[in-house]
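>>> Give me a 3D structure for the following:
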Amino acid sequence: MSAYSSQETNCVEVGHTSNGAAVRDTKDRSADYFTTTGQQWAAFIDAVKDERFE
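Model (predicted):
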């Protein structure tokens, strides 16, 4: 799944996999990607929502 990000320059593209997510940099789509499990992805999203990276 991806969405148009207008004029933003720090964007990633996230796709669903059978057991989690695949993530890549939208500025360099020829570069590789990384995958996470569903549990890892959920923990990351929770941390973002809790502003643990601020």
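>>> drop to CA atoms for contacts and neighbour counts, all remaining ones
OK.
>>> dump the residue contacts of the closest residue to Tyr33 other than its chain neighbours.
Leaving out its chain neighbours, the residue that sits closest to Tyr33 by CA to CA, 6 or more residues apart in numbering is Arg24, at 4.6 Å. Contact analysis of Arg24 by CA atoms under 8 Å, 6 or more residues apart in numbering lists Val12, Glu13, Val14, Ala31, Asp32, Tyr33, Phe34.
>>> Let's see this one next, to set against the first:
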Amino acid sequence: MSEAMQRMMPEPAEFQSACDYGACVEVAITEVVAVRDSKAGQDGPVLWFSRSEWEAFVAAVKAGRFSVG
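This is a model prediction of the structure:
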């Protein structure tokens, strides 16, 4: 994890990888949620979400609100 990312994360976190047909993302959850493309590596761009934003997104995915595929 880059030094800049370490400063943004309120506590240490490890990224967990999720892959589907070769498309992978990595997610680290602490007080905030960081999401990155695994192909970009540790210093690639990161999307930041609050916990409530992330939980709303996950709930929407589980409810089938997105058309995937």
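>>> picking up where we left off before, counterpart of the residue nearest to Tyr33 of the first structure over in the second structure?
Here Arg24 of the first structure is matched to Arg36 in the second structure, going by TM-score structural alignment.
>>> check the fit of whichever helix or strand that match is part of onto the first structure and give the mean distance.
Taking DSSP states H and E as the criterion, Arg36 of the second structure maps to strand 32-37. Taken over the aligned residues, the distance from strand 32-37 of the second structure to the first structure averages 0.6 Å (mean CA distance after the TM-score superposition for the first structure).
>>> Report the distance from that strand to the chain centre.
Here the centre of strand 32-37 of the second structure is set off from its chain's centre by 3 Å, with CA atoms, centre = their mean, to the nearest Å.
>>> The helix or strand just after it vs the first structure, average offset?
Downstream of strand 32-37 of the second structure, the next assigned helix or strand under DSSP H and E is strand 46-50. Compared with the first structure after fitting, strand 46-50 of the second structure has a mean deviation of 0.7 Å; criterion: mean CA distance after the TM-score superposition for the first structure.
>>> Strand 46-50 of the second structure to strand 32-37, inter-axis angle?
Here the directions of strand 46-50 of the second structure and strand 32-37 differ by 150 degrees (axes from the mean of the first three to the mean of the last three CA atoms, to 10 degrees).
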